[in-house]
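**Student:** need coordinates for the following:
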Amino acid sequence: MAESDTRIPTVIADDVHVIYQVNSGGTGKGSAVAALRRIISRKAAPGTREVHAVKGVSFTAYKGEAIGLIGSNGSGKSTLLKAIAGLLPAARGKVYTQGQPSLLGVNAALMSDLTGERNVMLGGLAMGMTRQEIRERYQGIVDFSGINEKGDFISLPMRTYSSGMGARLRFSIAAAKSHDVLMIDEALATGDAKFRRRSQQRIAELRQEAGTVFLVSHGIGTIRETCDRAIWLEAGTLRMDGPTEEVCDAYEKFTNKK
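**Tutor:** Here you go, the predicted model:
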């Protein structure tokens, strides 16, 4: 039997379009009645414009794959992840997923005024872990994040953390359990070399344990080191989908010509 017949699909994107509206400088003022009329008539509010962020993207992801999403700023990478996670509706097309996709930084919905310790509990519960599971994995989460290496930061409010410390803790919470589909948006770009090595090893373990990992990063080196497949988006369209080295090489040639 061919390899393609034995692989298990985890995400299918079928001609996905994502369109949203942004304020282009209007005042945002108006009565509730006027707003209701616009909703009924399906007309946009004055001063808004439509952004066609993802344009007809199709692909199938399989269990055990680590897929890097690359592309220029504003190419639709993060928007596509949100559509896969069910956080943004597709204007056209469909997204089919196995299980509940977990988008790092959203599922671990951390609160800045709570301590790191309380956020570990909160983030774990948000991802479906029991309190007992969180207690059993708590020390491992803290150790993996490395935020206590220079002091007892886990007992401080998260608003006192640097952006890198917060990102490392989010990744550590998300990586403490297996996922059918785990999507990581730029989290590995904030850690030092030691943390990146730990993260890459954990991603490899997650692929073996459960399903598929999507990684968005502007660091092509991180994609090359972590992923075996890459999807290149440009201006919302899928430019290339294939082995990481081939896609990254083509993307770098494209960016060097710009």
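**Student:** going forward, measure contacts between C-alpha atoms and count neighbours the same way
**Tutor:** Noted.
**Student:** element containing the residue lying farthest from the centre of the chain, please.
**Tutor:** Largest separation from the mean C-alpha position in the chain: Val33, at 37.3 Å (Cα atoms, centre = their mean). Using DSSP states H and E, Val33 maps to helix 32-41.
**Student:** quick one: name whatever helix or strand follows that helix.
**Tutor:** Going down the chain from helix 32-41, the next helix or strand is strand 48-62, by DSSP H and E.
**Student:** that next one packs against which elements?
**Tutor:** On a contact count with 3 or more Cα pairs under 8 Å, 6 or more residues apart in numbering; DSSP states H and E, strand 48-62 meets strand 9-23, helix 77-84, strand 237-243.
**Student:** and the contacts of stretch 66-75?
**Tutor:** 53, 77, 203, 207, 212-218, 220, 223, 226-237, 244, 251 (Cα atoms under 8 Å, 6 or more residues apart in numbering).
**Student:** can you check stretch 99-108 too?
**Tutor:** By Cα under 8 Å, 6+ apart, stretch 99-108 touches 81-82, 84-85, 122-124, 126-127, 167, 170-171, 173-174, 179-185.
**Student:** flag every buried residue along the longest helix that the chain contains.
**Tutor:** The helix that spans the most residues within the chain, counting by DSSP state H, is helix 193-209. Buried residues in helix 193-209, defined by neighbour count with 16 or more other Cα atoms under 10 Å: 195-196, 199-200, 202-204, 206-207.
**Student:** check which element follows it along the chain.
**Tutor:** strand 212-216.
**Student:** relative to the whole chain's centre, how far out is that next one?
**Tutor:** Here the centre of strand 212-216 is set off from its chain's centre by 7 Å, with Cα atoms, centre = their mean, to the nearest Å.
**Student:** remind me what that strand packs against, helices and strands.
**Tutor:** Helices and strands touching strand 212-216, by 3+ Cα pairs under 8 Å, 6+ apart, are strand 66-70, strand 181-185, helix 193-209.
**Student:** all helices for the stretch 101-250 of the chain, in order.
**Tutor:** Using DSSP state H, counting those that start in this stretch, the helices of the stretch 101-250 of the chain run over residues 116-126, 131-145, 163-174, 193-209, 220-226, 244-257.
**Student:** distance to Asn107 added to the ones you listed, as CSV?
**Tutor:** Putting the helices of the stretch 101-250 of the chain into CSV (distance: least, Cα to Cα, whole Å) gives the following:
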stretch, distance to Asn107
helix 116-126, 6
helix 131-145, 15
helix 163-174, 8
helix 193-209, 17
helix 220-226, 22
helix 244-257, 27
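**Student:** another sequence for comparison is provided below:
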Amino acid sequence: MAAIDETFFLDGPPCVVIDRVKMTYKVESSDERSGAARGLKGRLRKALGRPSRVTVTALKELSLVVERGESVGIIGRNGSGKSTMMKLISGQTAPTEGGVYASSTPILLGVNAALVPELSGDQNVVLGCLAMGMSMEQIDEQFDSIVELSGLESAIYLPMKSYSSGMASRLRFAIAAAVNPEILLVDEALNTGDAQFSSRSKARMDELRAQAGCVFIVSHSLETIRDMCTRVIWLDKGELIMDGSPEETTDRYRDFSAHLSKGNNISATRIKDDARANLVATQVLERTSGRRMQGR
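**Tutor:** This is a model prediction of the structure:
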């Protein structure tokens, strides 16, 4: 069982509070061994050609408090619940149980962010900024800095469909960061392999955090997470395994992944179980004068 730390009080309101959130989905299953496929109802469904539906847990119950100035990395294997958590924080999806509270509207930057491939980069800058509520005057003021951050230079005037995936990702990040969001969510958009862009994007996120905001980053690149985050959480199969410093958390996860890749499942499980056993859980307690936080 995870340990519970002593109660403490925040100096000011946090940016994001995730309070006992859980996320489940109903999906179709052709597995006749599932409970939904057995019994009289299951046989009737099969006879009528209706697929059985089973409940899948994408995110097990967890609570987190993210304070102003934090940059939180989220790591884990595919299917661990990383993108689900980002969708819950951004408000794209409502949790099955619990609640997510934010001090302002989070801006989600994903690699699939909708821009128009047939239009040039500069035209997409205008469309993207307008969609985030910026005026044309603000866009004019920010345009040069957006192009500089993206690193596209003269390519900004070429059709976006001619861009590599890295170029498109850099443009999406530069657009999203232009609005000075208090809460920025970055989902796999920084893995471009461009060292100069990594340096510029880290500097930009440092600016955002200095403005009393916070940043969430999902990435398979542990180097990106270590360089850009002040705190890292490790998810596995929808469960919170670890919440700690970038160095310690990424080292544990790297060891876990290395043992898995070699087929050492018992050793990998032991590493994960040890990390989970040392987790300091968070509890969100209501009171009349505000929120009281336990744990991290």
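**Student:** what do we get in structure 2 for the residue farthest from the centre of structure 1?
**Tutor:** Aligned counterpart of Val33 of structure 1 in structure 2: none (TM-score structural alignment).
**Student:** again with Gly68 of structure 1
**Tutor:** So, by TM-score structural alignment, Gly68 of structure 1 is matched to Gly73.
**Student:** and what of Glu245 of structure 1?
**Tutor:** In structure 2, Glu245 of structure 1 lands on Glu247 (TM-score structural alignment).
**Student:** what about the residue lying closest to that match once chain neighbours are set aside, neighbour count?
**Tutor:** Counting by Cα to Cα, 6 or more residues apart in numbering, the nearest residue to Glu247 of structure 2 once its immediate chain neighbours are dropped is Arg226, at 6.4 Å. By other Cα atoms under 10 Å, 19 other residues sit near Arg226 of structure 2.
**Student:** surely Arg226 of structure 2 is in contact with Thr250?
**Tutor:** Yes. Taking contacts as Cα atoms under 8 Å, Arg226 of structure 2 lies within contact range of Thr250: 7.4 Å.
**Student:** the longest helix of structure 1 vs structure 2, average offset?
**Tutor:** Comparison of helix 193-209 of structure 1 with structure 2 after fitting gives an average deviation of 0.7 Å (mean Cα distance after the TM-score superposition for structure 1).
**Student:** gap between that helix and the chain center?
**Tutor:** 16 Å.
**Student:** relative orientation of it and strand 181-185 in degrees?
**Tutor:** Between the axes of helix 193-209 of structure 1 and strand 181-185, defined by axes from the mean of the first three to the mean of the last three Cα atoms, to 10 degrees, the angle is 160 degrees.
**Student:** helix 193-209 of structure 1 aligns to what range in structure 2?
**Tutor:** Using TM-score structural alignment, the partner range for helix 193-209 of structure 1 is residues 195-211.
**Student:** pull the residues that contact that stretch.
**Tutor:** Contacting residues not belonging to stretch 195-211 of structure 2 are listed as 68-71, 149-151, 170, 177, 180-182, 190, 214-215, 224, 227-228 [Cα under 8 Å, 6+ apart].
**Student:** same question for stretch 138-153 of structure 2.
**Tutor:** So stretch 138-153 of structure 2 is in contact with 125-126, 129, 156, 167, 170-171, 173-175, 178, 197, 200-201, going by Cα under 8 Å, 6+ apart.
**Student:** need the helices and strands packed on strand 212-216 of structure 1 in CSV (columns: distance to Ala90 of structure 1).
**Tutor:** Below are those laid out as CSV (distance: least, Cα to Cα, whole Å):
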stretch, distance to Ala90 of structure 1
strand 66-70, 19
strand 181-185, 18
helix 193-209, 27
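**Student:** nearest to Val95 of structure 1 among those would be which one?
**Tutor:** Relative to Val95 of structure 1, the nearest member of those by Cα to Cα is strand 181-185, separated by 13.0 Å.
**Student:** check the mean deviation of that closest one from structure 2.
**Tutor:** Averaged out, strand 181-185 of structure 1 is 0.6 Å away (mean Cα distance after the TM-score superposition for structure 1).
**Student:** about what we covered before: in a markdown table, list the helices and strands packed on strand 48-62 of structure 1 along with mean neighbour count and distance to Gly105 of structure 1.
**Tutor:** Supplementary listing: those in a markdown table, determined by neighbours: other Cα atoms under 10 Å; distance: least, Cα to Cα, whole Å:
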| stretch | mean neighbour count | distance to Gly105 of structure 1 |
| --- | --- | --- |
| strand 9-23 | 18 | 20 |
| helix 77-84 | 22 | 11 |
| strand 237-243 | 17 | 25 |
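**Student:** how about TSV for these, with distance to Leu114 of structure 1 added?
**Tutor:** Supplementary listing: these in TSV, determined by distance: least, Cα to Cα, whole Å:
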stretch	distance to Leu114 of structure 1
strand 9-23	32
helix 77-84	26
strand 237-243	40
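**Student:** show the contacting residues for the aligned partner of Thr10 of structure 1 in structure 2.
**Tutor:** Using TM-score structural alignment, the equivalent of Thr10 of structure 1 in structure 2 is Cys15. Contacts for Cys15 of structure 2 (Cα under 8 Å, 6+ apart) come out as 66-68, 102-104, 183, 213-214.
**Student:** what residues sit buried inside stretch 74-83 of structure 2?
**Tutor:** Result for stretch 74-83 of structure 2 [16+ other Cα under 10 Å]: buried residues 74-76, 80-83.
**Student:** swap in stretch 243-258 of structure 1?
**Tutor:** So for stretch 243-258 of structure 1, counting by 16+ other Cα under 10 Å, buried means 243-245, 247-248, 251.
**Student:** go on, stretch 153-169 of structure 1?
**Tutor:** Quick answer for stretch 153-169 of structure 1 (16+ other Cα under 10 Å): 153-154, 156-158, 161, 164-169.
**Student:** could you do stretch 124-134 of structure 2 as well?
**Tutor:** In stretch 124-134 of structure 2, counting by 16+ other Cα under 10 Å, buried: 124-129, 134.
**Student:** which of the residues you listed sits closest to Ile271 of structure 2?
**Tutor:** Nearest to Ile271 of structure 2 among those, with distances taken as Cα to Cα, is Gly128, at 43.2 Å.
**Student:** show me what that closest one lines up with in structure 1.
**Tutor:** Aligning on TM-score structural alignment places Gly128 of structure 2 opposite Gly123 in structure 1.
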